[in-house]
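*Asks:* can you look at this prediction? I've put the sequence above it.
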Amino acid sequence: MNSDETILAGENKSEVRNAMYILIVWTLVVIIAGLALIFFRDSFSGLFTLLGLF
């Protein structure tokens, strides 16, 4: 396989870097949201009860 045809060659390198950045940020957001749900579950359950959602 020619090195010019690899996914990390030339202009594709910046696209891969952008995709990796988006995936890393998305993963961090999901982890932070999950931790917020765990730590503030009593507050959220009170809020949902107050609003009559559950």
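*Replies:* All right, it came through fine. Residues are numbered from 1 along each chain as shown.
*Asks:* rest of the way, CA atoms for contacts and neighbours
*Replies:* Noted.
*Asks:* what's the burial count for the spatially closest residue to residue 8 that is not a sequence neighbour?
*Replies:* In space, and not counting its chain neighbours, residue 8 is closest to residue 16: 7.1 Å by CA to CA, 6 or more residues apart in numbering. A count of nearby residues for residue 16, using other CA atoms under 10 Å, gives 14.
*Asks:* return the distance of residue 16 relative to residue 33.
*Replies:* For residue 16, the distance to residue 33 equals 26 Å [CA to CA, to the nearest Å].
*Asks:* next one for the comparison:
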Amino acid sequence: MLRYALIFLVVALIAGALGFGGIAGAASGIATILFYIFIVLFVVGLIMHLVNGRRVL
């Protein structure tokens, strides 16, 4: 998911540099949404790992 967020970010940067404002805005919005979803899933996964994780020692 983070990969898709980075791809849309690159598309937005390239489109913005070439002057395609509408496409850049849409790609930037999609990248932002995917990034936040990734962060939420990462935090949930981290919490689940800490709660259910096995102790080494």
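*Replies:* Arrived safely. All values reported here derive from a predicted model rather than from experimental measurement.
*Asks:* please state their TM-score.
*Replies:* The TM-score (TM-score structural alignment, normalised by the length of the first structure) is 0.57; 37 aligned residues with a CA RMSD of 2.2 Å.
*Asks:* what strand or helix carries the residue most central in space within the first structure?
*Replies:* By CA atoms, centre = their mean, the first structure has its centre lying nearest to residue 26, at 1.6 Å. Residue 26 of the first structure belongs to helix 12-39 when assigned by DSSP states H and E.
*Asks:* so where in the second structure does that helix end up aligned?
*Replies:* Per TM-score structural alignment, the counterpart of helix 12-39 of the first structure in the second structure is residues 23-50.
*Asks:* quick one: the residue nearest to residue 8 of the first structure from residue 37 of the first structure, how far?
*Replies:* 32 Å.
*Asks:* then residue 10 of the first structure?
*Replies:* From residue 10 of the first structure to residue 37 of the first structure the distance is 42 Å (CA to CA).
*Asks:* residue 38 of the second structure touches residue 2, doesn't it?
*Replies:* Yes: assessed by CA atoms under 8 Å, residue 38 of the second structure is found in contact with residue 2 at 6.1 Å.
*Asks:* wait, residue 30 of the second structure sits on residue 8?
*Replies:* Yes: counting by CA under 8 Å, residue 8 is a contact partner of residue 30 of the second structure at 6.8 Å.
*Asks:* neighbour count winner among these two?
*Replies:* residue 8 (21 against 16).
*Asks:* which element, helix or strand, includes the more buried one?
*Replies:* Secondary structure from DSSP H and E places residue 8 of the second structure in helix 2-18.
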